[in-house]
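> for reference, the sequence and a predicted model appear below.
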Amino acid sequence: MKLPSLKEIEVFVKAHELEGLKILHLSDIHINKKTSLKNIQDLVTLCNLCEVDFVVITGDIIDCKVKYILDKLKVLNSIEKKVFYISGNHDLFYGFEELKPLLENFILLDNETYFLKYKNAKIALAGLGDRFSKFFKIKREENKVINFLSAYENSIFLAHQPKDYKFALKANAKLFLCGHTHGGQIYPFHYVVRLFQPFLAGLFYIKQTAIYVNKGLGYWGIDFRYKANSEITLLKLTSKSVE
């Protein structure tokens, strides 16, 4: 996992109260035995130096059993900014219950809700665990999340897979953040991913909702990317039209 340069994107939201809000969006870190401790330390340094209001991690933090990467997770847990995260399919497969206590400084949003104050506005945040939760006998409380977000003007929804954008639309969320796709990771597998996901990577707008699909930091399968660079993204929200 090699750290890319910070990518900055302006995101239009129909909410003037969110003007200027800055979110550092990470996804699919896929920490495993081969991940260097220095890379995680560099990632934490970047997060701590970044001038943002909070950090989100949209799933797949790990890619092996946590017992093999305890030192790296300890370093990751030292991010000084407020961090919100949700589970990804790899987290569930390799042991999400073991992972959660190691990220005690982070705020888990699987089936959870949270209020965040920004200037004079109150932001409603909520998230769902990965769609693979059902295979681990973990219930996803979609209605709870939709009802909560629907009740507030300024709302942000987190999930791992782009497929869950439908819940964001039902809740009239201003912003939906996700990952999972790796942007296809290796061209031409982009076309395969698009058979299963509505969006591959980048920024989209549907109705009142801005959608951002992060290509992620790590790798799946082999340590290689082609025409799908890894990313760390700073999202700056604006209520002014973005060309």
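Nice, thanks for sending it over.

> use CA for all of it now, contacts and neighbours both
Will do.

> do you know how far T35 is from K7?
22 Å (CA to CA, to the nearest Å).

> ok, the two, which is more surrounded?
Between T35 and K7, T35 has the larger neighbour count (other CA atoms under 10 Å), namely 17 against 12.

> for A159, give its distance to E153.
Applying CA to CA to A159 and E153 gives a distance of 19 Å.

> residue ranges for the strands of this protein, please.
With strands called from DSSP state E, the chain shows them at 6-12, 22-26, 54-58, 83-86, 107-108, 113-118, 121-127, 155-158, 175-178, 202-206, 209-213, 232-238.

> hang on, the earlier thing: more crowded one of A159 and E153?
A159 (30 against 17).

> so the more buried one touches F132, yeah?
No - A159 lies out of contact with F132 (CA atoms under 8 Å); the separation is 11.7 Å.

> dump the strands of the chain to a markdown table, plus distance to T45.
Putting the strands of the chain into a markdown table (distance: least, CA to CA, whole Å) gives the following:
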| stretch | distance to T45 |
| --- | --- |
| strand 6-12 | 12 |
| strand 22-26 | 13 |
| strand 54-58 | 13 |
| strand 83-86 | 14 |
| strand 107-108 | 19 |
| strand 113-118 | 24 |
| strand 121-127 | 25 |
| strand 155-158 | 24 |
| strand 175-178 | 23 |
| strand 202-206 | 25 |
| strand 209-213 | 24 |
| strand 232-238 | 13 |
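
> second structure for comparison follows:
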Amino acid sequence: MKENIAINNLHKDMSGLKIAQISDLHVGPTIKKGYVESVVNEVNELNPDIIAITGDMVDGSVNYLAPHVEPLKDLHANIGTFFVTGNHEYYSGVDRWLDKTDQLGFTNLLDSHEIIKKGYGEITLGGVTDYRSSTIKSSHKSDAKLAFDNAPENIPKILLAHQPWSIYNAHEAGTDLQLSGHTHGGQFWPFVYPVRWANPYTAGLHDHDGTLIYVNRGTGYWGPPLRLGVESEITLITLDTKKQNSLTS
């Protein structure tokens, strides 16, 4: 899936910046090393500047799944690979998984941010822990305002947040674009309808009172190994300065 997204106040040197988004890979009982290798190859072929992994990478412990996530160390982005937690990381031993993502070469954004530079242009790339993370690990606040604390005021803010529910907090924090997953786009009919009911946004690009949100439909799957009417997705987002955004209906 390719999306050109126009960001307000984006410096011309940042126009054309490419972000490859992976979400909800769910490496676990049925998604193994071979599938992960194919995802890595597909992402690398996109030649992204940034790789954003927006949670639910795994369904199981580090002891069980370490060999199957090992191909992720071969992900290549010109600037870097950035990771935020999803709810399933907390079911599977979040601290050990954060150690593992460190070892894989990712930058973990845990209610924190990094300044991304290209030429004379800059953006702030922030990330929050899963929307309900504090119920399992109290130090994980899932707070966009905390994530952007001390960030420059005059450059665009992009937030990685697993659940679309973070959009309200993201909007309050002055976020320009939120990248999320979690919903799997409904994964298969007819479950798309309760998923739409349970989430503010299910798939695609939307405008939330001036804050854009893109919801990835899921790179893997959860539960039954099938997707009906909803394809799996690796998203290539290209930032733009001029284009009028085509929103999902």
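It's in. Predicted model, so just to flag it, every value in this text is computed and none were measured.

> that older thread, list residues touching both of A159 and F132 of the first structure?
With contacts defined as CA atoms under 8 Å, 6 or more residues apart in numbering, no residue is shared by A159 of the first structure and F132.

> for the residue lying farthest from the centre of the second structure, give its distance to G93 of the second structure.
Farthest-out residue of the second structure from its mean C-alpha position, per CA atoms, centre = their mean: Y120, at 25.5 Å. Using CA to CA, one obtains 40 Å as the distance from Y120 of the second structure to G93 of the second structure.

> cool, S142 of the second structure as well?
With CA to CA as the criterion, S142 of the second structure and G93 of the second structure are 17 Å apart.

> same check on H182 of the second structure?
The gap separating H182 of the second structure from G93 of the second structure is 18 Å, by CA to CA.

> so which of those two has more stuff around it?
Using other CA under 10 Å, the more surrounded residue of H182 of the second structure and G93 is H182, with 28 against 13.

> residue in the first structure paired with the more buried one?
Mapped onto the first structure by TM-score structural alignment, H182 of the second structure lines up with H180.

> list the contacts for the closest residue to that match other than its chain neighbours?
Closest residue to H180 of the first structure apart from its sequence neighbours, by CA to CA, 6 or more residues apart in numbering: Q161 at 5.4 Å. Contact analysis of Q161 of the first structure by CA under 8 Å, 6+ apart lists D130, R131, C178, G179, H180, T181, Q197.

> contacting residues around the counterpart of the last one in the second structure?
The reference is to Q197 of the first structure. Using TM-score structural alignment, the equivalent of Q197 of the first structure in the second structure is N199. Counting by CA under 8 Å, 6+ apart, N199 of the second structure touches P164, W165, T183.

> any idea which of these is closest to Y64 of the second structure?
Of all these, T183 has the smallest distance to Y64 of the second structure: 25.1 Å, by CA to CA.

> tell me the centre residue of the second structure?
Computing the C-alpha centroid of the second structure and ranking residues by CA atoms, centre = their mean puts T54 first, at 2.5 Å.

> any idea what that one aligns with in the first structure?
Per TM-score structural alignment, T54 of the second structure is aligned with T58.

> pretty sure K215 of the first structure contacts E231?
Yes - using CA under 8 Å, K215 of the first structure makes contact with E231 at a distance of 6.0 Å.

> tell me how many other residues surround the aligned partner of N8 of the second structure in the first structure.
Aligning on TM-score structural alignment places N8 of the second structure opposite K14 in the first structure. By the criterion of other CA under 10 Å, K14 of the first structure has 19 neighbours.

> just the helices in the first structure please.
37-49, 70-76, 89-94, 96-99, 142-150, 165-170, 190-196 (DSSP state H).

> ok, the equivalent of T219 of the second structure over in the first structure - how many residues close by?
Using TM-score structural alignment, the equivalent of T219 of the second structure in the first structure is L217. Using other CA under 10 Å, L217 of the first structure has 21 other residues around it.

> again, but for the one 3 residues further on
A count of nearby residues for W220 of the first structure, using other CA under 10 Å, gives 15.

> mind checking how far it is from L73 of the first structure?
From W220 of the first structure over to L73 of the first structure the distance is 19 Å, taken as CA to CA.

> cool, E8 of the first structure as well?
26 Å.

> who has more neighbours, these two?
L73 (20 against 13).

> give me every residue that touches the more buried one.
L73 of the first structure neighbours (CA under 8 Å, 6+ apart): L102, L103.

> aligned partner of it in the second structure?
Matched to the second structure by TM-score structural alignment, L73 of the first structure sits across from V69.

> who's in contact with S246 of the second structure?
Taking CA under 8 Å, 6+ apart, one finds L205 in contact with S246 of the second structure.

> and A168 of the first structure, by the same measure?
Per CA under 8 Å, 6+ apart, neighbours of A168 of the first structure: I146, F157, L175, F176, T209.

> go on, S61 of the second structure?
S92, G93, W97.

> out of everything not next to it in sequence, what's closest to the residue mapped onto the second one from the first structure?
In the first structure, the residue equivalent to G93 of the second structure is G95, according to TM-score structural alignment. Nearest residue to G95 of the first structure in three dimensions, chain neighbours excluded: K65, at 6.5 Å (CA to CA, 6+ apart).

> right, I'll leave it there.
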